[in-house]
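Asker: My questions are about this predicted structure, shown below with the sequence.
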Amino acid sequence: MARYQGQTPPQDPVISAKLSHTSGLNSAPLCALSYAFLSLTPSGDAPSPWLALGAFIGLPLALWVYKCIMLVLFQRKIIYMGYVPLDARSQELNKDISPAKGIKCEEILINGERNIRLYGILVRRDSVPPSEQQPKAVIVYFQGNAGNPLGRLPLWERLILGTSLSPGFSQPQSVLDSTAILAIAPRSYWKSTKKTPTERGIISDYLSALNYASLRFPSTPIILYGHSLGGAAAVCLSAQVKSGAFPHVQGLILENPFASIPWMVKALYPQKWLPYHYLGGFAFDKWDALSAMRDVREGKLLDRLRRDVLVVLSQKDEIVPNEMGKALYEAAQTGSSSEKSGQEPGSGHMVNIPSALHDNAWTVRQWRREMELYILSRTSKMNN
């Protein structure tokens, strides 16, 4: 453009003809406007302070709003992570993961509601004598929000095969020798039906697992054992079913349990100046185990189990705050309808496993000792 500085640039005859006939306007002003537009150069003037302030505040705000919307819309992908680890849905028993020597692991298929197919495993000691085909105790396991039952095999191997760690007791090991563990994968986990998981749906799946255990082992004491999100599931399920429907359920173990999803959101985002801190109210599935424990109605299974609950906490839990488990334990021990009716206090207690993380309390000696003693106390109560 410097070549034509101070001169009128040459005009294309076709463009000039069209401009001269546009609504009868003179073509000169339009040509001048076109030339001015084409000759624009970057300005050295600083941007407006208001524009800079708007960009400084508006960009983070827009990103926060976007992330908040994504967290709300896809929250079930975050809460229910059946896809973690990457091969969690495709692992095969005895092909990808095999039980340790001395362990017998049976793959189970249960038909749930509305054509839901639930896969799981039944774990027992391999050397169970024929006279003890009915185990002395059955643990129905409620898993956390990731992985599959095969990933918990080391836990069950430690429980069943580990050397007795309880000084002064000779019976606990014989009880564990004949303890069976039923671990069912709810919908969207492992090989179970790939259907969107919800609180109502997962509670229904675990109810099917409990029904299966009750029918297969009709005279055996059953203990519900929930870890992490599974702890909330165990509480919420037992708060909904009638006690008389499951007379052989004698115990409840909660390990590093969720108290509720809204509380977990605040624990994950403790900074009150972040918008994520306040997203708990938008949770589709609340998993409000704390309210279920506080407000359980008389005649429900939880009302019978709550006074005898065992709460196991990992001292260095990096995911679920210990305060959640403590709040659940306190709610279980206070204000129950059984206490109001003058019954004796229960045998429930809470233990804190030193140096343990969220998923590895079972590697600490104290974990197995507490499990031994609790299973023994629950089976002894039913047998007496």
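Answerer: Everything's here; your move. Numbers count the residues shown, from 1 in each chain.

Asker: make it CA atoms for all contacts and neighbour counts henceforth
Answerer: Noted.

Asker: so what's residue 224 up against?
Answerer: 139-142, 234, 249, 251-253 (Cα atoms under 8 Å, 6 or more residues apart in numbering).

Asker: for residue 267, same thing?
Answerer: So residue 267 contacts 320-321 (Cα under 8 Å, 6+ apart).

Asker: Tell me the buried residues in the one helix or strand residue 203 maps to?
Answerer: Using DSSP states H and E, residue 203 maps to helix 199-216. Residues of helix 199-216 classed as buried by neighbour count (16 or more other Cα atoms under 10 Å): 201-210, 212-214.

Asker: Kindly report the same for stretch 308-318.
Answerer: Quick answer for stretch 308-318 (16+ other Cα under 10 Å): 308-317.

Asker: residue boundaries of the helices in the stretch 251-384 of the chain?
Answerer: Counting by DSSP state H, counting those that start in this stretch, the stretch 251-384 of the chain has helices at residues 261-268, 289-294, 301-305, 322-333, 337-340, 365-383.

Asker: Show me what the shortest one is packed up against.
Answerer: Other elements packing on helix 337-340 under the criterion 3 or more Cα pairs under 8 Å, 6 or more residues apart in numbering; DSSP states H and E are helix 301-305.

Asker: Check it against this one:
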Amino acid sequence: MLVLFQNAIIYNPFLPPNARSMTISEFSRQCGGVEWKEDRIKSLDGTEIALCISEISCGDERGSSSKGPKTPVYILYFQGNASSLPPRLPDLSGILRQLKAETKGQVHYTMICLSYRGYWTSHDRPSEKGIDLDSEAALRWVSKLHHEKHKETQVAPVTILWGQSIGCGFATNLAAKTQDAGNLPINALVLETPFTNTRAMLTALYPQKWLPYRYLWPFLRNHLDSWANLELIAAKGQKPGVYIVEGGKDELVPSDHGDILYRRCQDVQLHAEWHTVRGALHNDVMVRRHGKHIIAQSIASAVSRAQELSADQAQCLPGLAKSKT
């Protein structure tokens, strides 16, 4: 039964029962002035899926008085396995507001939250294979949006994939497997309460050796292996930074998974940071004030790092051109 109905067990778009009928307007008053809108796109197989989108601009009043073009930053958000996007919007809005305090320089943030197939108002049923198609479609949509809005700008964009829980698996899947040269390069991964892979979680949820469930991993159709994905990501030309944020009292993911992923990043030579939100449960990190601060700080750090790397590359290009003449 566990094998046959694994998708129904792993993906819970109907928790709570009214999750798929919730609307953005129901939560707009809790968003502190941050405005959200829904858009609809087609996944790679034609399935209609929904996005929640918000934008916010940040200017560094403490720093230089430069009024040059703002750096466009795109945050593609992958939710956890239950409920839908609208009830998450107040906390996501809190992080966007926090970014105003954390961000240095002129930056324009666009957050795009992906509603997986079968969730909220998206069509079809959820599965790893299908959601991977949705993720790729969302990244292509973001890339198209950037090229349409910033045709003339010379400022390099920054793309950040932010996943929570099971969403970390989809974020690392996308970073590891995307092959479309037209997509924006991925500059950073923010992994909130991540686990290493589905097999390890099966063992964690069913630790008793006499239970058969932990031995069913060969029959899984959902692998979500961030540990393996990190090596594939590191092998690419664009090496994103990885920012791991775990809950100090996570009741689902074992406490060593964050450490394992952090060490994995070090082994494959990916820049990584590892933070713990004290007292936070699995779904509690983004809700807590300290958690919002750490996530916003991680995003702002990722943006600063990407800007510095872009500036270094720009300085190297004239030297390379001169050496060829």
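Answerer: The structure has been received and is ready for your questions. Keep in mind that this is a model prediction, so the values were computed, not measured.

Asker: Any chance of a markdown table for the contacts of residue 224 of structure 1, columns neighbour count and distance to residue 54 of structure 1?
Answerer: A markdown table is the format used below for those (neighbours: other Cα atoms under 10 Å; distance: Cα to Cα, whole Å):
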| residue | neighbour count | distance to residue 54 of structure 1 |
| --- | --- | --- |
| 139 | 25 | 59 |
| 140 | 25 | 56 |
| 141 | 24 | 53 |
| 142 | 28 | 49 |
| 234 | 27 | 49 |
| 249 | 26 | 61 |
| 251 | 25 | 59 |
| 252 | 28 | 55 |
| 253 | 28 | 53 |
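
Asker: so which of the residues you listed comes closest to residue 376 of structure 1?
Answerer: For the contacts of residue 224 of structure 1, the minimum distance to residue 376 of structure 1 (Cα to Cα) is 10.6 Å, reached by residue 251.

Asker: Distance of the spatially most central residue of structure 1 relative to residue 266 of structure 1?
Answerer: When Cα atoms, centre = their mean is applied to structure 1, the residue found nearest the centroid is residue 145 (3.1 Å). According to Cα to Cα, to the nearest Å, residue 145 of structure 1 stands 18 Å off from residue 266 of structure 1.

Asker: Contacts only, for the equivalent of the residue nearest to the centre of structure 1 over in structure 2.
Answerer: Aligned counterpart of residue 145 of structure 1 in structure 2: residue 81 (TM-score structural alignment). Each residue near residue 81 of structure 2 by Cα under 8 Å, 6+ apart is listed here: 10-13, 165-167.

Asker: so what's residue 81 of structure 2 closest to, chain neighbours aside?
Answerer: Once flanking residues are discounted, residue 81 of structure 2 sits nearest to residue 11: 5.2 Å by Cα to Cα, 6 or more residues apart in numbering.

Asker: Give the aligned equivalent of that neighbour in structure 1.
Answerer: So residue 11 of structure 2 corresponds to residue 80, using TM-score structural alignment.

Asker: Does its match touch residue 197 like I think?
Answerer: Yes - contact criterion Cα atoms under 8 Å: residue 80 of structure 1 and residue 197 qualify, at 7.0 Å.

Asker: just to revisit the earlier point, possible to save the helices of the stretch 251-384 of structure 1 as a markdown table with distance to residue 37 of structure 1?
Answerer: Output for those, formatted as a markdown table (distance: least, Cα to Cα, whole Å):
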| stretch | distance to residue 37 of structure 1 |
| --- | --- |
| helix 261-268 | 53 |
| helix 289-294 | 66 |
| helix 301-305 | 77 |
| helix 322-333 | 65 |
| helix 337-340 | 82 |
| helix 365-383 | 77 |
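
Asker: looking at those, which is closest to residue 219 of structure 1?
Answerer: Closest approach to residue 219 of structure 1 among the helices of the stretch 251-384 of structure 1 (Cα to Cα): helix 365-383, 9.8 Å.

Asker: Contact partners for residue 27 of structure 2?
Answerer: The contact partners of residue 27 of structure 2, by Cα under 8 Å, 6+ apart, come to 86-87, 89-90.

Asker: how about stretch 166-173 of structure 2, aligned to which bit of structure 1?
Answerer: Under TM-score structural alignment, the match for stretch 166-173 of structure 2 is residues 229-236.

Asker: Mind reading off the mean deviation between the matching stretch and structure 2?
Answerer: Overlaying structure 2 shows stretch 229-236 of structure 1 at a mean distance of 0.8 Å from the equivalent residues (mean Cα distance after the TM-score superposition for structure 1).

Asker: Tell me how far that stretch lies from the chain's centre.
Answerer: 10 Å (Cα atoms, centre = their mean, to the nearest Å).

Asker: what's the single longest strand in structure 2?
Answerer: Longest strand in structure 2 by number of residues (criterion: DSSP state E): strand 48-58.

Asker: after that one comes which helix or strand?
Answerer: strand 71-78.

Asker: so that following strand versus strand 48-58, what angle?
Answerer: Relative orientation of strand 71-78 of structure 2 and strand 48-58, computed by axes from the mean of the first three to the mean of the last three Cα atoms, to 10 degrees: 140 degrees.

Asker: now for strand 71-78 of structure 2, which elements pack on it?
Answerer: Against strand 71-78 of structure 2 (3+ Cα pairs under 8 Å, 6+ apart) you get strand 107-115, strand 158-164, helix 166-177.

Asker: Show me what it is in contact with.
Answerer: For strand 71-78 of structure 2, the surrounding residues in contact (Cα under 8 Å, 6+ apart) are 106-115, 139, 142, 155-164, 167-168, 170-171, 303.

Asker: once aligned to structure 1, how far is that strand on average?
Answerer: Counting by mean Cα distance after the TM-score superposition for structure 1, strand 71-78 of structure 2 comes out at 2.1 Å.

Asker: Could I get the buried residue list for the next helix or strand after that strand?
Answerer: Moving toward the C-terminus from strand 71-78 of structure 2, the next helix or strand (DSSP H and E) is helix 89-102. Residues of helix 89-102 of structure 2 classed as buried: 89-100, 102 (neighbour count, 16+ other Cα under 10 Å).

Asker: Give me the subset of the buried residues of stretch 308-318 of structure 1 lying in strands.
Answerer: 310-314.

Asker: how about those residues in a markdown table, adding distance to residue 336 of structure 1?
Answerer: Output for these, formatted as a markdown table (distance: Cα to Cα, whole Å):
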| residue | distance to residue 336 of structure 1 |
| --- | --- |
| 310 | 16 |
| 311 | 17 |
| 312 | 21 |
| 313 | 23 |
| 314 | 26 |
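
Asker: Among those residues, which one lies nearest to residue 19 of structure 1?
Answerer: Nearest to residue 19 of structure 1 among these, with distances taken as Cα to Cα, is residue 314, at 80.5 Å.
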